[in-house]
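Trainee: below are the sequence and a predicted model for it; my questions follow.
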Amino acid sequence: MAGYDVVTFGETMIRFSTAPGERLETATTVEIGIGGAESNVAVALARLGRRVAWASVLPRNPFGARIAGELRRHGVDTTHIHWVDQGRAGVYYLDTGAAPRPTQVLYDRAGSAIAVCNPEDIDPALATRGRLLHLTGITPALSPSCAEITRRLLTAGTAAGIPVSIDVNYRSRLWTPKAAAETLAPLCSEATILFCGRNDAGTLWGLSGSDEEVARGLAERFDPAVTVLTAGADGALALTRDGTIYREPAVPVDVIDRVGAGDAFAAGFLHGYLDGDVALGLRLGVRLAALKMTVRGDLAVLSDDDIAACLADAGSSHTIVR
C-alpha cells in the first residue's frame, strides 16, 4: 500500500523579497521565505490534508534547516531529504513590482547542493511509495545529475504503474527553448497528467491557436491521460484521452503575489484527480490559484476555513483530515 498520496522531488530556494514600493537596489530590509515549484505543490496538498513526501538535497546549515523546517511545519514529510555537509542552498531575490513596473526575479542558484549532487543520492524507489509522482520541467534544467534523478524517478514510477504528473514550467533563465523541448519531450511522453502553460506550449513546441487547439496539439504529441492547459486570466482547460474537454474560467482576484499560483493550481487539480474527478480538480485548481495570489510568499498558506470554503465552492465533498 502506498505510504503517501503524492511524492515529489526538486529544489527549494531561500527567497529574499522587497516590500511593495521598495527596490533591491536601495532596500535596507528584505522578507525571508522559501520557494520551489515542487515544494509549493507539496505544501498546498498537505494543507488540503494529503500525505505528501518531498525529496531533495540540502546543506547542513541554517538555510537548509530553514527550508526543511518550514516544509515540515506545513505537514510535508521531509525524511527523504539527502543532507550534505558541504554546499549551499539556492537563493532567489524578488524585486517586488506594482503596475506598470513588473516584478523582477534574480536567481543565485548555480552550484547549489542539489545541482551538484550524485544521482545515487536519491533512491528512485521513492517514486513507488506514493499514489502519484509529481515532477516539473525545472529540475532537469538544474544540472545533468538532476535530469538523471528525474529520469530515474519517472522510470521507477511508470514501471510500478504509478501515475505521473509533469508540469512543464519552462524557465528561460535556466535553459533555451530548444534544450528544454528536447529534454522534456521524452518525460512528457511518459506523463499521466501533463500540465503546460499556453505560452510554454508555444515557446517550446510552436503550438498556437485557441486553447482547445493548443491542448489537442499537446495531447497528440505526448498522449497523456489528461492534458491540462493553463491560460492565466483566461482560466484553464483539461482534455482527457477520450476527447472530453473541461473548461474553467479564472476567479477574479486582487493580486498580492503571483508567485506560486501555478503550483497552487497544480495542487488543486491533483487533489481532485486523486478523488477521481477531473472536473473537480480543474474547479479547485483555479480557486486555489486565486487564493494563493492573495498571500505573500511562494507558499499557499491558507487556513482550514479558506480551504473548506474553496472546496465547497468547487463542489467537493472531501473533508480535510490532519
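Mentor: Great, that's in hand.
Trainee: for the rest of this, base every contact and every neighbour count on C-alpha atoms.
Mentor: OK.
Trainee: which helices and strands sit right next to the helix or strand Cys146 falls within?
Mentor: Counting by DSSP states H and E, the element that carries Cys146 is helix 144-159. Counting contacts by 3 or more C-alpha pairs under 8 Å, 6 or more residues apart in numbering; DSSP states H and E, helix 144-159 packs against strand 130-136, helix 139-142, strand 164-167.
Trainee: how close does the nearest residue to Ala236 once chain neighbours are set aside get to Ala215?
Mentor: Take Ala236 and drop its neighbours on the chain: the residue closest to it by C-alpha to C-alpha, 6 or more residues apart in numbering is Thr230, 4.4 Å away. Relative to Ala215, Thr230 is positioned 10 Å away (criterion: C-alpha to C-alpha, to the nearest Å).
Trainee: more neighbours, the two?
Mentor: Counted by other C-alpha atoms under 10 Å, Thr230 and Ala215 do not tie: Ala215 has more neighbours, with 30 against 27.
Trainee: what about that one, which helix or strand?
Mentor: Residue-wise, Ala215 maps onto helix 211-222 under DSSP H and E.
Trainee: contact partners of that helix?
Mentor: Outside helix 211-222, the residues that touch it by C-alpha atoms under 8 Å, 6 or more residues apart in numbering are 185, 188-191, 198, 201, 207-208, 226-229, 231, 237-239, 241.
Trainee: try it again at 7 Å.
Mentor: Cys188, Ser189, Leu207, Ser208, Thr227, Leu229, Leu239 (C-alpha atoms under 7 Å, 6 or more residues apart in numbering).
Trainee: drop anything exposed from the residues you listed.
Mentor: Neighbour counting over the contacts of helix 211-222 (16 or more other C-alpha atoms under 10 Å) leaves Cys188, Ser189, Leu207, Ser208, Thr227, Leu229, Leu239 as the buried ones.
Trainee: included below, for side-by-side comparison, is a second structure:
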Amino acid sequence: MSKVITFGEIMMRLNPAGYERFVQADRFEVSFAGGEANVALSLAQFGLDAKFVSKVPEHEIGQSAVNALRRYGVDTSSVLRGGPRLGTYFVEKGASQRPSKVIYDRAGSSFALSKQGEYDWNSIFQDADWFHFTGITPALGNDMPAICEEAVKAAKEMGLTVSCDLNYRKKLWSRDEAKEVMSRLLPYVDVCIANEEDAADVFGIHAENTNIETGNISKDGYIGVAQKICRQFGCKKAAITLRGSLSATDNNWGGMLYDGKNAFFSRTYSIHIVDRVGGGDSFGGGLIYSLISGYSSQEAVEFAAAASCLKHTIEHDFNLVTPDEVTSLAGGNTSGRVQR
C-alpha cells in the first residue's frame, strides 16, 4: 500500500446552519478541516496509507480535531501537541448571486508558531512514497517558510514524489511574499496543482482568452499556464482546476493535467453546489490517488475531476466518497438516480 504524507494546519470550521448569514446566526455547526488534512482524508477514503503531520494544542479541542481525522482512518501519529490555540475559520455559504464568505481567526495558532527542527522529517518520511503540502502552509509566516523548505528538501533526498497546491490566499500574505517563497519551494515539486487565479496571483502567469467570472475558459490558455509552470520550475506535471462560476450555486467544473508533453482535459460537470469549500483539495486528493495507482494521464484527470465534482455535493470540507463512486461518475453515470 502506498504511503502519502501531508503537512499543514487543521482548524475548527464554524458555519451558520443552512444558508443563514453570519449576522443571522445564533448557533454554529462545528467541523474540522484544512487543505492538507482534506487531502489526507480523501486518500484514506480511497484506501491509501495517509499520514497527516501538524501541531495542535494539548487540550480537548485539539484532540477533537485529531479525532475527526482518525475517525476516517488518517494516521495522526506525527501530529505534535503544544502551543496556545487551534486556528478557526467561519464559513457563510452563498447562494445564487450571493457569494460565499470565509473569515479566518487563525493568527497565533499552535501550528503557525511551529519552530524549525520540531518536525523529524527523516522519521516522518520513512517508507513514504509521496509528500503533499499547499501554499497556505508557508503563508502562515514565522518559521513556516523555512520548515516547508526543510520538508521538501528532505522529501527529495529520500526519493519521495512531492506535490503542491499553490492555493494563494490574499488574506494571509501578499503576492510579492508568495512569489518570493513559492519560487524557492517549487523547484522541489514534481506535481504542481493550481487554478488560473493562483498562477496569476503568485507568478504573474495568466491564461489567455479566459474570464472566470463569465465562465469562458480557453483550453489553449490553460495549457500555456501549465507549460510555463513546468518550464520555469522544473515540475514534471501541472494540473489546473477549471471552474466556471455561473453563480454561487451553479458552477461548471473540470480539470486539466499537463504531463510535460501533452495536455489532457476532463469532461465538464454542471454542478448544483451543496458546499464548495474543499473542492480544490478533493481534486488534489483524487489526482494523487490516480497517479499513484498508475492511471494514464487522461484517466487521472477524469478521476480527479469526478472526485471533486462529488465533493461539491457534500456538507463541510471532507470528501466522503469511495473510489467506486468516483469511477462510476467519471465513466459517465451522471444521472444521480437512487441506488437500490
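Mentor: Sure, I can see it. None of the values given here were measured: they were computed from a predicted structure.
Trainee: can you give me the TM-score here?
Mentor: TM-score for the superposed chains, counting by TM-score structural alignment, normalised by the length of structure 1: 0.92, backed by 308 aligned residues with a C-alpha RMSD of 1.5 Å.
Trainee: in structure 1, what range does stretch 274-287 of structure 2 match?
Mentor: The aligned range for stretch 274-287 of structure 2 in structure 1 is 256-269, by TM-score structural alignment.
Trainee: how about the matching stretch: buried residues?
Mentor: By 16+ other C-alpha under 10 Å, the buried positions in stretch 256-269 of structure 1 come out as 257-269.
Trainee: go on, stretch 288-307 of structure 1?
Mentor: Under 16+ other C-alpha under 10 Å, the buried positions of stretch 288-307 of structure 1 are 288-302, 307.
Trainee: still on that earlier bit, out of the helices and strands packed on helix 144-159 of structure 1, nearest to Leu174 of structure 1?
Mentor: Using C-alpha to C-alpha as the measure, helix 139-142 is the one of these that comes nearest Leu174 of structure 1, at 6.0 Å.
Trainee: which residue numbers in structure 2 go with the closest one?
Mentor: Counting by TM-score structural alignment, helix 139-142 of structure 1 falls onto residues 137-140 of structure 2.
Trainee: quick check: buried residues in the matching stretch?
Mentor: Those would be Thr137, Pro138, Ala139, Leu140, for stretch 137-140 of structure 2 by 16+ other C-alpha under 10 Å.
Trainee: ok, the first one to Gly260 of structure 2 distance?
Mentor: In this case it means Thr137 of structure 2. According to C-alpha to C-alpha, Thr137 of structure 2 stands 26 Å off from Gly260 of structure 2.
Trainee: just the second one next, same as before
Mentor: According to C-alpha to C-alpha, Pro138 of structure 2 stands 26 Å off from Gly260 of structure 2.
Trainee: likewise for the third one?
Mentor: Between Ala139 of structure 2 and Gly260 of structure 2 the computed distance is 28 Å (C-alpha to C-alpha).
Trainee: likewise the last one?
Mentor: With distances defined as C-alpha to C-alpha, the gap from Leu140 of structure 2 to Gly260 of structure 2 amounts to 31 Å.
Trainee: quick one: secondary structure of Thr79 of structure 1?
Mentor: Here Thr79 of structure 1 is recorded as coil under DSSP: H, G, I helix; E, B strand; the rest coil.
Trainee: so where do the helices sit in structure 2?
Mentor: 35-45, 60-70, 121-124, 136-139, 144-157, 175-185, 196-203, 219-233, 279-292, 297-311, 323-330 (DSSP state H).
Trainee: tell me which of these sits most buried.
Mentor: helix 35-45 (a mean of 29; mean count of other C-alpha atoms under 10 Å).
Trainee: and it, how far from structure 1 on average?
Mentor: Following superposition, helix 35-45 of structure 2 is found to deviate from structure 1 by 0.4 Å on average (mean C-alpha distance after the TM-score superposition for structure 1).
Trainee: okay, now the residue lying closest to Arg241 of structure 1 once chain neighbours are set aside: neighbour count?
Mentor: Nearest residue to Arg241 of structure 1, sequence neighbours excluded (C-alpha to C-alpha, 6+ apart): Ala225, at 5.1 Å. Neighbour count for Ala225 of structure 1, taken as other C-alpha under 10 Å: 16.
Trainee: list the contacts of Ala225 of structure 1.
Mentor: Taking C-alpha under 7 Å, 6+ apart, one finds Thr192, Ile193, Thr240, Arg241 in contact with Ala225 of structure 1.
Trainee: trace Ala307 of structure 2 over to structure 1, please.
Mentor: Ala307 of structure 2 maps onto Leu288 in structure 1, by TM-score structural alignment.
Trainee: got the contact list for its match?
Mentor: So Leu288 of structure 1 contacts Ala264, Phe265, Gly268 (C-alpha under 7 Å, 6+ apart).
Trainee: so the second one sits right up against Val286, yeah?
Mentor: Yes - with contact taken as C-alpha atoms under 7 Å, Phe265 of structure 1 and Val286 are classed as touching, separated by 5.7 Å.
Trainee: for the counterpart of Leu94 of structure 1 in structure 2, the count of nearby residues, please.
Mentor: Alignment note (TM-score structural alignment): Leu94 of structure 1 maps to Val91 of structure 2. By the criterion of other C-alpha under 10 Å, Val91 of structure 2 has 21 neighbours.
Trainee: is it true that Val91 of structure 2 touches Asp105?
Mentor: No - look at Val91 of structure 2 against Asp105 with C-alpha under 7 Å: they stay out of range, at 11.4 Å.
Trainee: in structure 1, what residues pair with stretch 5-15 of structure 2?
Mentor: Matched against structure 1 by TM-score structural alignment, stretch 5-15 of structure 2 falls on residues 7-17.
Trainee: measure that stretch end to end?
Mentor: Using C-alpha to C-alpha, one end of stretch 7-17 of structure 1 lies 29 Å from the other.
Trainee: how about stretch 25-42 of structure 1?
Mentor: Stretch 25-42 of structure 1 has an end-to-end distance of 33 Å (C-alpha to C-alpha).
Trainee: picking that back up, trace the residue nearest to Arg241 of structure 1 over to structure 2, please.
Mentor: Using TM-score structural alignment, Ala225 of structure 1 pairs with Lys236 in structure 2.
Trainee: and the gap between its match and Val66 of structure 2?
Mentor: Distance, Lys236 of structure 2 to Val66 of structure 2, by C-alpha to C-alpha: 33 Å.
Trainee: same deal with Glu180 of structure 2?
Mentor: Taken as C-alpha to C-alpha, the span from Glu180 of structure 2 to Val66 of structure 2 is 32 Å.
Trainee: same question for Ile288 of structure 2.
Mentor: According to C-alpha to C-alpha, Ile288 of structure 2 and Val66 of structure 2 sit 22 Å apart.
Trainee: now swap in Cys148 of structure 2 and tell me
Mentor: Computed as C-alpha to C-alpha, the Cys148 of structure 2 to Val66 of structure 2 distance reads 21 Å.
Trainee: fine by me, we can end here.
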